[in-house]
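> coords please:
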Amino acid sequence: MHITRNRPESRSGPAENFTGSVWLEEIAVPPSPSRLRMFDVRFAPGARTAWHRHPHGQVLHVSAGEGLVQRKGGAVETIRAGDTVWIEPDEWHWHGATPRTFMTHLAVVEAAEDGTTTHWDAHVGADEYPTAEHPAADRHPAT
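This next block holds a predicted model:
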């Protein structure tokens, strides 16, 4: 057993992978042979990931606030504190805060054999992201 008693340093989410203010803390990286990775991710209102996928899928557990998640071809879904989302392996998706609220979630992934956890793609455009004038319920699925 190993107990880590210090919090990791917060780091800003890189602009090539995120829109808006996003803060990441890598809170679990067990030694090999484990490939588990766990992050605490905080999104400011309007902040979100770019489209991406994970080789072994991803679990998101919303710990505070309200956010949005969408898989390619699906509707934008609202997620709230206490909700858990399972994203299938290699399923293109994005997630982030709503336009008016903060959102924090734990993100759990398993690295591929080569150590890769995420494949990134284009940013979520203004035409895809819900706004106060066009809420999630009104958004057409991305194709």
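> all contacts plus neighbour counts: C-alpha atoms, from now on.
Noted.
> Any chance you could list what contacts stretch 100-120?
For stretch 100-120, the external contacting residues (Cα atoms under 8 Å, 6 or more residues apart in numbering) are 17, 35-46, 50-67, 96-97.
> For Gln70, list the residues it contacts.
Counting by Cα under 8 Å, 6+ apart, Gln70 has contacts 76-77, 93-95.
> Run through the strands of the chain in chain order.
Taking DSSP state E as the criterion, the chain carries its strands at 11-12, 18-19, 22-28, 36-43, 48-49, 52-53, 58-71, 77-80, 84-87, 93-97, 103-110, 119-120.
> One more, so I can put them side by side:
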Amino acid sequence: MVTARVATLSDSRIKLMRLIESSSRSPSPVDPDNFVLSGTFQRLLGPDDDMPVRLYRVYFDPGGRTNWHRHDDFQLLLGLSGTCSVVDRSGHELTLGVGDLAVIGPDEEHWHGAAPNTRGEHLAINLGLTTIWLESSA
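Down below sits the predicted model:
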């Protein structure tokens, strides 16, 4: 049997298995410079974790959503509770329910948040390292 391991970071920095307890990553209010209305943001894997992926749990109050933005690589959004909307510049809208997964390509300008008149929560998985924030989506 052949076993292969691919890594983008030096082996001395990689921990092959570890637990990051949710309680060690405190939720905080979303940044009003990048979000419309209120919500909660929990950074589960961020820039300080030496990982080639970013992982964020985001809870949106009714009407809450991100500003327009794009990413340097794929973004995956996994619905956790309520209903979320994902909208691109052409107005194409995806409705994300619990367990649904939205796949957003690199450099696709979009916003996401709670569907109209409801709350929504998703897990954002950013395969790249950079988010470029644009104008308000309100």
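> returning to what we had before: give me the buried subset of the contacts of stretch 100-120 of structure 1.
Buried residues within the contacts of stretch 100-120 of structure 1, defined by neighbour count using 16 or more other Cα atoms under 10 Å: 17, 35-46, 50-67, 96-97.
> re earlier: which among the strands of structure 1 is found nearest to Arg5 of structure 1?
Evaluated over the strands of structure 1, closeness to Arg5 of structure 1 peaks at strand 22-28, with 10.6 Å, by Cα to Cα.
> so the closest one corresponds to what in structure 2?
Using TM-score structural alignment, strand 22-28 of structure 1 lines up with residues 39-45 of structure 2.
> Tell me how far that stretch lies from the chain's centre.
Stretch 39-45 of structure 2 has its C-alpha centroid displaced from the chain centroid by 9 Å (Cα atoms, centre = their mean, to the nearest Å).
> Quick one: residues in contact with that stretch.
Against stretch 39-45 of structure 2 from outside (Cα under 8 Å, 6+ apart): 20, 22, 25-30, 51, 53-61, 64.
> What distance do you get for the alignment partner in structure 2 of Trp120 of structure 1 to Asp31 of structure 2?
By TM-score structural alignment, Trp120 of structure 1 lines up with Trp133 in structure 2. Using Cα to Cα, to the nearest Å, Trp133 of structure 2 is found at 12 Å from Asp31 of structure 2.
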